[in-house]
Structures are given as C-alpha cells and as structure tokens.
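Peer 1: Give me a model of this one.
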Amino acid sequence: MGHFWAFLSLIHSLAGPSLTLLYPLYASVCAIESTSKLDDEQWLAYWILYSFITLMEMVAAPILYWIPIWHQIKLVVVAWLVLPQFRGASFVYERFVREQLKKYRVKTGEHDYVKEGESE
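Peer 2: Below is the predicted model:
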C-alpha cells in the first residue's frame, strides 16, 4: 500500500506543474501564433487569474497550511480554468473581472476599457 501512495504522490507532483504551467505555456504560444482572438482572451485571462491565485496563496500560506487538501482543491480549480472544454478562465474574466473594470472605468492607455464591438 505504501508504494501506491508514493505513486499517487509522484503523479500529483507531476500533474500540478504540468497543468498549471507547462500546458498553459504551450497553449499561450499557440494562441499568439493563431489568428483567433478568442484563444488570446482565454490565456491572458488564465495568466491573470493564476497570478492572483498565486498571490493569494502566498498571503494566506499560514492558513492554507492547515487545510490538508488545499493542493488538490487548487489543482481542480486550475484544471477548470485551463481545460478547453470548460474555458473557466474566460468565464471568470467575462463574468467578474470585466464587470469590475467596467464598474470602476479602468483606463488602459488613452481609451476607456470597452471591448471591441460594444458601445457604452
């Protein structure tokens, strides 16, 4: 039984970085090279959210230390953000982040933040 847990631990230690960094890096490069803007939005949103999760994880480290399944929870959340079947990063960006940007009228460059094709 000890070998089984060691194997699961090895899988988890490989799945985490692969799912949170390696696949998103590869998909981001593919998105840059493609002509579609839809995949650009997905991966830019992913990196914004991943950075936010990492920042919150650093701040809350003393609390998260006491949650034994934190890494598994994070892996499931990141899988939802990353996997193309779910497009979770785009969903979170469109539903929450973008709404806050519009609410507080964040300025980017010389123009107000308004998505192409939309009017105020």
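Peer 1: alpha carbons only for contacts and neighbour counts from here, please
Peer 2: Fine.
Peer 1: max-length helix in the protein?
Peer 2: What stands out as the longest helix in the chain, according to DSSP state H, is helix 38-59.
Peer 1: how about this one, so we can line them up?
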Amino acid sequence: MDQIQPYLQQFDNYLGKFRTLNRIEKATGVPKTYFTLAVYALTSISVFFNIFAGLTTNLLAIIYPTYRAFEASYKEDTAALKVWATYFWAIGIVNIVELGITTILAWFPFYYVVKVVFVFWLFLPQYFGAKLIHDAVLPQLTPFFKRAEAEQAQTKLE
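Peer 2: Have a look, this model is predicted:
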C-alpha cells in the first residue's frame, strides 16, 4: 500500500482543482480520490459486463455535454453552441438507430464499450469529434436549409 500512496496523493492533488469533488468530499467524508475511483470502477463494470450499460452510457453521453452546452449558452459562445448542437444531433441519431436495432445489438458483446469510446471521441477536447462532424456535415446541409428557408418565406408572403 505504501507504494501506491504517492500516486494516490498525486491524483488527490489533481482532483483538488474540481470544486464539485471537494464539496462531495466535505459532505460525505469520503476522500475524493476514493470516490472518483469508485465511480470509475462502477462505470467500467456496468459497461463491460452489460449491467445497466444502456443507462450508464446515456448518462455519460448527457451529463457533461449538457453542462458544457449550458456553459456555452451562458457565455453566449455561439461557435461552441453550434458544436454542442451537432454533438446532441449525433447522439440523438445514434440513440434512434440503437432503438431500431436493439435485437441485433444484443449479439455484439462490447457494443456499449464502443459507444462510450465514440461518445468520448465526440466531446473530449483532445478529439472533439463533434466539431469534425459539424465541419463535415454542415456544408452539405446548408443548401437544403437555405432552400427550406426560402420556401418558408415564400409561403408567408402568400
């Protein structure tokens, strides 16, 4: 245990930057390092062993991105809001497709692991796959939206 202690201390120092974890530690008396490791372990077990994996992946896909989208809205950062809208659009498409092929997905044992990796790829700042999707898809959809907008304006005039 003494060999692990320096790593736990380093991890605790890193986690000290997060106010929410400090509040949880203060309220429960459980060190933030142990709390974080327990959440990570439970999440991993849930996803890898398919125990409430659908719920777990959807929570991972919604909680942090929703916070970041609200933050972008509060700061009136329209560029970030566009990317977060694309993120939620992509997650919505994945969830709709998932509903349609649930029976088929039951035959893929690590589907939820792949989904978690995809979700992280979409929203983690290192990759920000949602921005890549936004930059690739939006130019393709722009003519459609402009045409629909023109038709709508024409309908209002009539």
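Peer 1: quick revisit: helix or strand right after the longest helix of the first structure?
Peer 2: Once the chain leaves helix 38-59 of the first structure, the next helix or strand it forms, by DSSP states H and E, is helix 61-64.
Peer 1: what stretch of the second structure does the longest helix of the first structure fall on?
Peer 2: Helix 38-59 of the first structure corresponds to residues 79-100 of the second structure when matched by TM-score structural alignment.
Peer 1: got the buried residues for the matching stretch?
Peer 2: Residues of stretch 79-100 of the second structure classed as buried: 80, 81, 83, 84, 85, 86, 87, 88, 90, 91 (neighbour count, 16 or more other C-alpha atoms under 10 Å).
Peer 1: For it, which outside residues touch it?
Peer 2: 61, 65, 68-69, 72-73, 105, 119, 122-123, 130-131, 133-134 (C-alpha atoms under 8 Å, 6 or more residues apart in numbering).
Peer 1: which two in these are spaced the farthest apart?
Peer 2: 73 and 105 (35.4 Å; C-alpha to C-alpha).
Peer 1: What are the boundaries of the helices in the second structure?
Peer 2: Under DSSP H, the second structure gives helices at 5-15, 19-28, 32-48, 53-74, 78-100, 102-105, 111-123, 129-157.
Peer 1: out of those, deepest packed?
Peer 2: helix 111-123 (a mean of 18; mean count of other C-alpha atoms under 10 Å).
Peer 1: For that one, which helices and strands make contact with it?
Peer 2: Helix 111-123 of the second structure sits against helix 32-48, helix 53-74, helix 78-100, helix 129-157, with contacts defined as 3 or more C-alpha pairs under 8 Å, 6 or more residues apart in numbering; DSSP states H and E.
Peer 1: Nearest to residue 110 of the second structure among the ones you listed would be which one?
Peer 2: Nearest of these (C-alpha to C-alpha): helix 32-48, 6.9 Å.
Peer 1: now the angle from that closest one to helix 5-15?
Peer 2: 90 degrees (axes from the mean of the first three to the mean of the last three C-alpha atoms, to 10 degrees).
Peer 1: now what about helix 32-48 of the second structure, what contacts it?
Peer 2: For helix 32-48 of the second structure, using C-alpha under 8 Å, 6+ apart, the contacting residues are 8, 11-12, 15, 21-22, 24-25, 51-54, 56-57, 110, 112-113.
Peer 1: ok, now with 6 Å
Peer 2: Contacts to helix 32-48 of the second structure, defined as C-alpha atoms under 6 Å, 6 or more residues apart in numbering, come from residues 12, 21, 25, 52, 53.
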